[in-house]
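K.L.:
I would like to see how this sequence folds:
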Amino acid sequence: MAENKTQATSASVADFIATVSNERRRADTLTVLQIYKELTGHPPVMWGPSIIGFGERHYAYESGREGSIAAAGFSPRKTNLAFYVGSNFAGAEALYKRLGKHKKAVSCLYINKLTDIDEQVLREIIAKDYAQSMANKG
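P.N.:
So this is what the prediction gives:
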């Protein structure tokens, strides 16, 4: 079975953040970094070349595919901040409605800048998604 493309690396999170050319996005990234450290209790680790992850969890599918992924994480992209969060936790729909300006996919949340959203609601989404992720490990 093929290995996951995205794996934890020893690359420096600080060095990666320094490459974020948009000053506002870099500042937002530093704020989000602190939020994740606070909510997960884990240090940041680079997963692949562009994902900042916190904690780790094992997964196994009925197909036999299994591996490890970051339990929580985000990526400062050129056009937005991408948060790897789902909607499988209690109250998700109501929280996303209160969040502010964002786009949502199945397991990604896209925000242009932190001033577009309610940061407290973002904290709740991250915390609840992380708790759900950890409850489903293994």
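K.L.:
switch to C-alpha atoms for all contacts and neighbour counts from now on
P.N.:
Fine.
K.L.:
contacts for stretch 117-137?
P.N.:
35-36, 39-40, 57-59, 71-72, 85-90, 92, 95-96, 98-102, 111 (CA atoms under 8 Å, 6 or more residues apart in numbering).
K.L.:
so how far is Val32 from Ile17?
P.N.:
Plainly put, Ile17 is 11 Å away from Val32 if you go by CA to CA, to the nearest Å.
K.L.:
who has more neighbours, the two?
P.N.:
Val32 (22 against 19; other CA atoms under 10 Å).
K.L.:
I have a second one here; can you model it like the first so I can compare?
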Amino acid sequence: MTTSAAGSKKAPATAPTDASVEAFLAAVADERRRDDARSLAALMTEITGETPRMWGPSIVGFGSYHYRYESGREGDAPLTGFSPRKTSLVVYLVGGYEERYPGVLAKLGKHKTGKGCLYLNRLADADEATLRELIDRSVRVHRGANT
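P.N.:
Down below sits the predicted model:
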């Protein structure tokens, strides 16, 4: 739970829900983005061994881990996940993945990066084996490995 400026507690913006992942993916308007999202869900299920679950209204997450910052802020987040947005597929990885895996990223193909986020216009733009490696390494870090 987080506390607002007024002091009232509210649920975290990104928490697991009981919403249907399949219904969410079926509602993705663009057919190619919908197909890419389903393929990415299958890939992440295979890598993590976890069942996909909605986190908030627009993130498909796999498994979970607990985090605690030095500031004392803590919470739960998916081990990995994605969101099929209008302009790109957003893949959620471990923070600092750009510094951890520059050699792997160099082999990925067309992409953009952000803090803990990997942006792909199309799944076909990324080398599948390299994407698999990035997701696997990120999940292992969240599970406690230092890789």
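K.L.:
Just the buried subset of the contacts of stretch 117-137 of the first structure, please.
P.N.:
Among the contacts of stretch 117-137 of the first structure, those scoring as buried are 35-36, 39-40, 57, 71-72, 85-87, 96, 99-102, 111 (criterion: 16 or more other CA atoms under 10 Å).
K.L.:
Looking at the residues you listed, which one is closest to Glu23 of the first structure?
P.N.:
For those, the closest approach to Glu23 of the first structure (CA to CA) belongs to Ile111, at 15.5 Å.
K.L.:
Hmm, Ala105 and the closest one touching each other?
P.N.:
No - when contacts are counted by CA atoms under 8 Å, Ile111 of the first structure is not listed as touching Ala105 (11.7 Å).
K.L.:
Could I get the full set of helices for the first structure?
P.N.:
Here the first structure has its helices, by DSSP state H, at 13-18, 23-40, 92-99, 119-135.
K.L.:
between those, which gets nearest to Gly48 of the first structure?
P.N.:
helix 13-18 (11.1 Å).
K.L.:
which part of the second structure lines up with the closest one?
P.N.:
Using TM-score structural alignment, helix 13-18 of the first structure lines up with residues 21-26 of the second structure.
K.L.:
go on, stretch 121-130 of the first structure?
P.N.:
Under the criterion TM-score structural alignment, stretch 121-130 of the first structure matches residues 130-139.
K.L.:
And stretch 55-62 of the first structure, by the same measure?
P.N.:
Using TM-score structural alignment, stretch 55-62 of the first structure pairs with 63-70 in the second structure.
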